[in-house]
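1. no sequence on hand, only this structure:
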């Protein structure tokens, strides 16, 4: 089954050209099934790039998915055209007021790690989002800073500023192969990392949360929060092959202004040669993780969307 997107959204043509099944609204409405409603609260500055990355992953399952794009109500983006935001995004305030419910919600990262959570200009509204998910979203997926913010809000786990940026492709160990989110995963995998902060495994586990993926070099990567029906991933399986390269070039350009030392992403360019095209070594696990998440949402979300937040079902238990 395809992912349901507006035919005018830039991601529609990009994904179609890649062979991802996409469907416009009119065609989707003719199918006699209920699509999964997945929201994307996009906090990243490059909105179009980010929405395409996540649409690619959640659109690769056999289920019909309807993607809704959401933004913070009063935060103005400087990197995406205003007409794109006006046409495709709705402010959270509007979603909240209409009482809508979602089978799943992805909350992205944001390049504001140097700030304390409470100093972020939209922190009060974001904590409303977190609390709102408990009655209006069946399963929430917090990514990078978004995941750190959620685990801090619900459990008080702190993020720690690092002396230098964790930047590159790092090997992670599969600590919980029995969990459905890691179905089909190898014993270890490579994952892109790009952050200035960390959350520590001992503090996460002290909060009663299981760590599913972990790296000796860069710490925990995937955490499950059953009580809040949430997953938190601190790294970037959704990244395109060249995303770390784009960040590296951007940082090199900024060094001329700020005078900082910019390190090359670790284990990324072949032979550490920035002139060579970096290979993608994480794509299959990215599709596995988000496909498994969508599958779990499908198997456990109520058929009547109005019942989200009040009950869940498990199709595996039905006879």
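-> Great, that's in hand. In this text, all values refer to a predicted model and were calculated from it rather than measured experimentally.
2. C-alpha only now, for contacts and for neighbours.
-> OK.
3. now the helices for the stretch 51-200 of the chain?
-> For the stretch 51-200 of the chain, helices defined by DSSP state H, counting those that start in this stretch occupy the ranges 82-88, 92-98, 123-136, 145-155.
4. need those helices in a markdown table (columns: mean neighbour count and distance to residue 32).
-> Converted to a markdown table, the helices of the stretch 51-200 of the chain look like this (neighbours: other CA atoms under 10 Å; distance: least, CA to CA, whole Å):
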| stretch | mean neighbour count | distance to residue 32 |
| --- | --- | --- |
| helix 82-88 | 13 | 25 |
| helix 92-98 | 13 | 25 |
| helix 123-136 | 17 | 24 |
| helix 145-155 | 22 | 35 |
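5. dump the ones you listed to JSON lines, plus distance to residue 245.
-> Formatted as JSON lines, these follow (distance: least, CA to CA, whole Å):
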{"stretch": "helix 82-88", "distance to residue 245": "25"}
{"stretch": "helix 92-98", "distance to residue 245": "32"}
{"stretch": "helix 123-136", "distance to residue 245": "30"}
{"stretch": "helix 145-155", "distance to residue 245": "20"}
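6. so which of the ones you listed gets nearest residue 18?
-> Of all the helices of the stretch 51-200 of the chain, it is helix 82-88 that lies closest to residue 18, at 21.7 Å by CA to CA.
7. check it against this one:
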């Protein structure tokens, strides 16, 4: 099934060239279906690239989705034109009285800061409080997951001795979990972060379950027992070359960084990486949309019945 997005969103042309089913607003209007309303809080600096990554992976669901974007007013984006934000994004004040079926909160390159030092922290706290009563299920990614775990449960993040960057093998920690239905015993996912969370801090919270982890990358997926909160510490949505682009960016900035692990063939950055995580990334998002959003959300979204 298609995803419904604004006709002139830059990602639309990219995805159509990839033969991904994008429905324009006029087509969607004439369908007698209530699409799932998904809103994405995009905290990444390269917003257009992140939009494309997330829309590409959301498009693999058999459900019809109406996707909109949210940004925080208390942060000035340096890498995205203001015209793009004003055309395609809403502010929290615009949507705070609405309900949505699903929310995605992306990562952000602010791990070196304490949460309270992030310039938009107070506004982000408003969103995280709002989502409890206005969102059926929320998927948090990387720093977004760490921020939500800290806000809701007081779980701290800890600095790593070096950046965790690469493609890592993961296992399912809790069997018969709907979110991981259909997953192989061993599967891969990208990580790109400077901080980590500790198992003992998660295990002391009875509301949370560790669903997947990696010997090298640590905890990967945490879920609340009611399915309304999902926390993913990696970046399953990343494109094939995203880690390469991050590595080149860091080198140009003079940041001491190691090659992404298990990524370039023979650890040779001149060779093309091999895609090994796309299928499970698609399955993760499809399962979240189906089991935690579609199966749980009310048909009349804004009804109090």
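-> Structure received. If you're wondering where the values come from, they're calculated on a predicted model, not measured in any experiment.
8. before we move on, back to that, so which of the helices of the stretch 51-200 of the first structure is nearest residue 108 of the first structure?
-> Of all the helices of the stretch 51-200 of the first structure, it is helix 145-155 that lies closest to residue 108 of the first structure, at 5.3 Å by CA to CA.
9. so the closest one corresponds to what in the second structure?
-> Mapped onto the second structure using TM-score structural alignment, helix 145-155 of the first structure covers residues 143-153.
10. how big is the offset of the matching stretch relative to the first structure?
-> In the superposition with the first structure, the average deviation recorded for stretch 143-153 of the second structure is 0.6 Å (mean CA distance after the TM-score superposition for the first structure).
11. how about residues contacting that stretch?
-> Stretch 143-153 of the second structure is contacted from outside by 105-111, 115, 125, 128, 140, 155-157, 197, 205, 230-233, using CA atoms under 8 Å, 6 or more residues apart in numbering.
12. quick one: contacts for the counterpart of residue 260 of the second structure in the first structure?
-> Under the alignment (TM-score structural alignment), residue 260 of the second structure pairs with residue 265 of the first structure. Taking CA under 8 Å, 6+ apart, we find residue 265 of the first structure in contact with 167, 168, 169, 244, 245, 248.
13. before we move on, what about residue 2 of the second structure?
-> Contact analysis of residue 2 of the second structure by CA under 8 Å, 6+ apart lists 20, 21, 22, 23, 59, 62, 63, 64, 65.
14. just the buried members of those residues?
-> 20, 21, 22, 23, 59, 63, 64, 65 (16 or more other CA atoms under 10 Å).
15. quick check: nearest residue in space to the fourth one, chain neighbours excluded?
-> When the adjacent residues along the chain are set aside, residue 23 of the second structure lies closest to residue 4, with 5.0 Å between them (CA to CA, 6 or more residues apart in numbering).
16. just confirm that neighbour contacts residue 22, I think it does.
-> Yes - the criterion here is CA atoms under 8 Å, and residue 4 of the second structure meets it with residue 22 at 6.3 Å.
17. now do the strands in the stretch 51-200 of the first structure.
-> Listed in chain order, the strands of the stretch 51-200 of the first structure (DSSP state E, counting those that start in this stretch) span 65-71, 89-91, 102-107, 137-143, 160-174, 188-198.
18. circling back to that earlier point, any idea how far the match of residue 260 of the second structure lies from residue 221 of the first structure?
-> Distance of residue 265 of the first structure to residue 221 of the first structure, given as CA to CA, to the nearest Å: 18 Å.
19. repeat for residue 145 of the first structure
-> From residue 145 of the first structure over to residue 221 of the first structure (counting by CA to CA), the distance is 12 Å.
20. overlap of the contact sets of these two?
-> Common contact partners of residue 145 of the first structure and residue 221 (CA under 8 Å, 6+ apart): residue 234.
21. and residue 289 of the first structure, which of the strands of the stretch 51-200 of the first structure is closest to it?
-> Across these, residue 289 of the first structure has its closest neighbour in strand 137-143 (11.0 Å, CA to CA).
22. which position in the second structure aligns with residue 170 of the first structure?
-> Under the alignment by TM-score structural alignment, residue 170 of the first structure pairs with residue 168 in the second structure.
23. you'd agree that match is up against residue 262?
-> Yes - if you go by CA under 8 Å, residue 168 of the second structure and residue 262 touch, sitting 7.0 Å apart.
24. more neighbours: which of the two?
-> Neighbours per residue (other CA atoms under 10 Å) separate residue 168 of the second structure from residue 262, with residue 168 holding more: 24 against 16.
25. ranges for the strands of the stretch 201-305 of the second structure?
-> 208-214, 218-224, 229-232.
26. just give the nearest non-adjacent residue to residue 180 of the second structure, would you?
-> Leaving out its chain neighbours, the residue that sits closest to residue 180 of the second structure by CA to CA, 6+ apart is residue 284, at 6.6 Å.
27. so what's the equivalent of that neighbour over in the first structure up against?
-> Under the alignment by TM-score structural alignment, residue 284 of the second structure pairs with residue 289 in the first structure. By CA under 8 Å, 6+ apart, the contact list for residue 289 of the first structure reads 181, 182, 183.
28. then residue 183 of the first structure?
-> For residue 183 of the first structure, the contact set (CA under 8 Å, 6+ apart) comprises 177, 288, 289, 292.
29. redo those residues as JSON lines? Include distance to residue 163 of the first structure.
-> Shown next, in JSON lines, are the contacts of residue 183 of the first structure (distance: CA to CA, whole Å):
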{"residue": "177", "distance to residue 163 of the first structure": "32"}
{"residue": "288", "distance to residue 163 of the first structure": "33"}
{"residue": "289", "distance to residue 163 of the first structure": "30"}
{"residue": "292", "distance to residue 163 of the first structure": "35"}
